[in-house]
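> Predicted coordinates and the sequence they were generated for:
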Amino acid sequence: MERVEPMPPSDEVAARADAYAAAPLLNCLIRELAQPCADPEGRRAYRLPGGRLLRVRAGRRPAGPEVHTAGGWRRVGHTELVKLVAEELRRHTGRANDELSAEMIDSREAVAALLAARERAAPPEDPYIRSEQSLVTGHPHHPAPKARGGGPVASWLPYAPEAYARFPLVLLAVREDQAVEDGDTSALDTLGQAPPGYRLLPAHPWQLDLVGDALAGAFADGRLLRLGRTAFETRPTAAIRTVHAVGADLFLKFSLDVRITNDVRRLWRHDLLKLRRTDAAATAAFARAGGPAAWLSDRGYRTAAFAFEELAVVVRDGLERHTLPGTTVLLAAALAEGFDGNPLDGPVDPALWWAAYLRQVVPPVLAAFAGHGVVVEAHLQNSLIAVDASGLPVQALFRDAEGVKLLPETGREDGWERLVYCLVVNHLAEIAAALAERHPGFDPWPAVRGELSRHDLPEIPALLAAPALPGKTNLLLRWTGADGAAARYRPLPNPLTGEPGRAAP
């Protein structure tokens, strides 16, 4: 394993970390609390609930925040911005939340550590892995997208995808009478050799560090054995707790007892118990849809009865069996974030490229919903795009059965709202903004409207005519301590209406 040791960031790295951390926090503040107002100097200005005026440099990643004082506009750094946001939230909600304020600071410190580590590490040669490990900003509308649970940098940096980490897995063996599994987990048995009477159980080393004390009894009485480490290294993907084993053409998803964005990323029992049903529904929906789109199946899980959630591992399909020959798979979120090898940086015809992208991404998600009652959470981090040698999108791949919702147990209206948020607001709007940023004057939204209009869903006409789209309120969700799965939305101007001046979400 290549260890990535933390180093104090330089002044230049510190300034970049401030900018990286401020952008998503400003996006949240602007989306969830602020009201636009005029600025004679032409910047984007907003009135906050307490009456203060804030302005930023325009763009999909707002920068250079300033607040208005008696002496004029004054620049605020990230620490002061966190304080300002906390004050506005207390005023708006009547509640305090020191935990989230600490997470926002932790997120900025994590970004600084990641930037310093990236300067000393070589990026992976594989463009797919490079795209998975590119998300230094992360979720563009979350107040603390890079918070890592408040632990010391040395505890998590060796496992951070953004630091180009790679590491072997820890191999455990669980006694057969204590092993619990569902679905096809046979791929796990190829990772090493368990002694007679035991089943092989790989573990993420960070998770094992986090929960190791609770397992002391199981190690002592022989329910659990340590076998060493895998002979190969894995690469963490953008999801952090999901790793890619290249040689085995396999993804493995682990529990991680750390809050990442809105949730503690443990594989919860209730999600595991319904995993095979939701995955089977998604697999069937994509198989019947036709076309090149693919679903990366979560084939099954294995764990220990005495540590059901803590030691669970999900086996997910790799890429080779699903990807069109001669193509390069890239993480959709990386197209918006930016990375070396991004096809958007090439000499593309934006209209041609965008039409091809929409043709691959939109139809399978709508078909799964309309024909099979499957709500695929097609947000940027769950979506992959395969491009040909010219960088043109030719296939979309989707993943993560844990996020799939099924009708009718999820109401159709709620399911449709979730689909629209993930696909249009979280996904298409971000890619559209990145494309428009590179090609000034290009309007991506008529093509989105045209692609949606081709599909015969009763919800489509209302979506195209609606004055607003649902924007998830991650800042307010975290501040009020709501469950991460309890999404709440704020209306955002709908650029699909075709009305002039309708800003993208």
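Happy to help now that I have it. Numbers count the residues shown, from 1 in each chain.
> When you work out contacts or count neighbours from here on, use the C-alpha atoms and nothing else.
OK.
> Pull the contacting residues for residue 401.
Going by Cα atoms under 8 Å, 6 or more residues apart in numbering, residue 401 touches 275, 278, 279, 282, 297, 298.
> Counting neighbours, what do you get for the residue lying closest to residue 310 once chain neighbours are set aside?
Nearest residue to residue 310, sequence neighbours excluded (Cα to Cα, 6 or more residues apart in numbering): residue 255, at 5.9 Å. By other Cα atoms under 10 Å, 24 other residues sit near residue 255.
> could you pull out the helices for the stretch 201-350 of the chain?
In the stretch 201-350 of the chain, the segments counted as helices under DSSP state H, counting those that start in this stretch are 205-211, 216-221, 269-273, 275-289, 332-337, 350-372.
> second one coming, line it up with the first:
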Amino acid sequence: MHSMSRRNFSYEELESEIWEGHPYHPCFKARSGFSLGDHAAYGPEARQSFELQWAAVRREYARIELLEDETSFWERELGPSMFGQLLADLQHIGKTIEEYTFLPIHPWQVKLANADADIVLLGSSGDSYRSTQSVRTLWNMTNPEKAHVKLSMNMVNTSSLRTLDTHAVCAAPHISKWIADTVEGDPFLKDEASLVILKEYAGISYHPEEEEPCAKFGAIWRESIRLYMEEDEAAVPCTALPLMERDGFPFIDEWLKRYGIEKWLKRLVEVCVVPVWHLLAAHGIAVEAHAQNMILLHKDGWPTRVALRDFHDSVEYCHDFLEEPNRIPEFAGIHEQFKKGREDQYYWMSSIESLRELAMDTLFVFHLSELSYVLEEQYGFSEKRFWKLTGEALTEHLSCYPELIFRNYLLQHTAPVIYAESLLKRKVQKDEAGGFRHYVKNSLR
């Protein structure tokens, strides 16, 4: 039974209770490979909790990317008791920690584990988890301050196969550190915007060579937003902002009535849009800031700051546009797959236009356009006014940083038309020359 309103739900509950998916997507919530039983057991809307399946994998076929000592990592993540139990289980089957490491597997994915000497199932144990909106990313129900765990799943959710590429798993901690260090070194992002970067700080993948670059089994650990929330702050996924509740009013109705639509909207743009654009214009780093990758922090509905996440396969840069190219992770040393990578294949793009496309398509077309539509439909607040305020906020910010005006000019964010991803084509077609994209009118023009 669904509640008439989700407005008072915790952040974690919202991650599971937001059933609408990507509403702008013509095939949102389309999970290929899930049975009715799978939906009931592992779909976020079913509200079921479960333990992770643990396996021992031979180190020869495991890629482990940590920015710390491995034993310290396991003791902190699992706790001494569970880590000790896994070591005992390993010893019981005649294996050693020198030969094997541990890997969590989504219980739905276990059926793909063909037991052999290279991967040995150890059973289900540890904390209880629940699925978030993305299905494959799980939040820790036992202790919400602990990491969200993203696990490889051989299923298609919306348009994408939800496996984890081994090279992306390996790159995740380095990309997170790069972005977090960049924010830390920028006075505006660190002090004024207080931008939060939810770091993907660890990754492990099991990858027999014949299965490169995509592995059936992999995991990424990502920081919980609760590590950054102040005592009087609350958090909501940005996917909640344009949603309608069962009581017939938008999720944000009480906030808009309390502060006024225009005042609240200006603050939202200041908090959510300006830092993302500053990261791009000032540093040359484009992030995929659609609503599912952003978390709004607020105090009684008043936006305070934003958190960004999910960087392992959705960050782009153009070398000539980077402000600090010496900060780029040494991708060729992280994974051999990157050594043969071409421009526009992984993270490095051939043009500044590619960066604009990623940033504007996700943040404006696939995120804020949903909110602008709801404000006009429900309150008569015109979309034209919405985008005028958004453009003015960017202009005002750039006026405070004249050194960014030329760099921002190169981004051409007020071009008459911009590219948007062709989501339906991507769902129903295997390939298309030039990629799945088309032109749309630019509301910031």
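Alright, I've got the coordinates. Just so it is clear, the model here is predicted, and its values are computed rather than measured.
> re the thing from before, switch the helices of the stretch 201-350 of the first structure over to CSV; also include distance to residue 251 of the first structure and mean neighbour count.
Shown next, in CSV, are the helices of the stretch 201-350 of the first structure (distance: least, Cα to Cα, whole Å; neighbours: other Cα atoms under 10 Å):
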stretch, distance to residue 251 of the first structure, mean neighbour count
helix 205-211, 16, 17
helix 216-221, 27, 12
helix 269-273, 16, 14
helix 275-289, 15, 20
helix 332-337, 17, 24
helix 350-372, 22, 19
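> For the residue sitting nearest the centre point of the first structure, which residues are in contact?
Against the mean C-alpha coordinate of the first structure, by Cα atoms, centre = their mean, the closest residue is residue 381 at 3.9 Å. Taking Cα under 8 Å, 6+ apart, we find residue 381 of the first structure in contact with 238, 239, 331, 332, 333.
> Would you point out the most distant pair within those residues?
239 and 332 (12.8 Å; Cα to Cα).
> and the residue nearest to residue 310 of the first structure, what pairs with it in the second structure?
Per TM-score structural alignment, the equivalent position to residue 255 of the first structure in the second structure is residue 152.
> Verify the stated contact: its match with residue 136.
Yes - the criterion here is Cα atoms under 8 Å, and residue 152 of the second structure meets it with residue 136 at 6.8 Å.
> list the residues that contact both of those two?
Common neighbours of residue 152 of the second structure and residue 136 (Cα under 8 Å, 6+ apart) are 106, 162.
> coming back round to it: closest one of the contacts of residue 381 of the first structure to residue 112 of the first structure?
residue 238 (17.6 Å).
> Now do the end-to-end distance for stretch 208-222 of the second structure.
25 Å (Cα to Cα, to the nearest Å).
> Would you mind pulling the contact partners of that stretch?
Contacts for stretch 208-222 of the second structure (Cα under 8 Å, 6+ apart): 61, 103-105, 109, 112, 147-154, 163-167, 169, 172, 198-207, 337.
> roughly how far is that stretch from the heart of the chain?
On the basis of Cα atoms, centre = their mean, to the nearest Å, stretch 208-222 of the second structure sits 18 Å off its chain's mean C-alpha point.
> Show me which positions of that stretch end up buried.
Across stretch 208-222 of the second structure, burial judged by 16 or more other Cα atoms under 10 Å covers 208, 214, 215, 216, 217, 218, 219, 220, 221, 222.
> I'd like those residues as CSV, with distance to residue 359 of the second structure appended.
Below are these laid out as CSV (distance: Cα to Cα, whole Å):
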residue, distance to residue 359 of the second structure
208, 35
214, 26
215, 28
216, 30
217, 30
218, 27
219, 26
220, 24
221, 24
222, 22
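> Please narrow those to those residing in strands.
In strands, judged by DSSP state E, the following of these are found: 214, 215, 217, 218, 219, 220, 221, 222.
> Quick check: the gap between the counterpart of the third one in the first structure and residue 172 of the first structure.
In the first structure, the residue matched to residue 217 of the second structure (TM-score structural alignment) is residue 311. Remark: distance between residue 311 of the first structure and residue 172 of the first structure (Cα to Cα) = 10 Å.
> what do you get for residue 483 of the first structure?
Distance, residue 483 of the first structure to residue 172 of the first structure, using Cα to Cα: 32 Å.
> Overlap in contacts, residue 311 and residue 172 of the first structure.
Contacts common to residue 311 of the first structure and residue 172, judged by Cα under 8 Å, 6+ apart, are residue 203.
> if we can go back for a sec, right, and the helices of the stretch 201-350 of the first structure - which one's nearest residue 190 of the first structure?
helix 205-211 (18.9 Å).
> Quick one: list the elements packing against that closest one.
The helices and strands touching helix 205-211 of the first structure, judged by 3 or more Cα pairs under 8 Å, 6 or more residues apart in numbering; DSSP states H and E, number zero.
> List of residues touching it?
With Cα under 8 Å, 6+ apart as the test, helix 205-211 of the first structure has contacts from 155, 156, 159, 169, 170, 255, 256, 257, 310.
> Dump those into CSV; add distance to residue 16 of the first structure as well.
Shown next, in CSV, are the contacts of helix 205-211 of the first structure (distance: Cα to Cα, whole Å):
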residue, distance to residue 16 of the first structure
155, 23
156, 21
159, 22
169, 33
170, 35
255, 31
256, 28
257, 29
310, 36
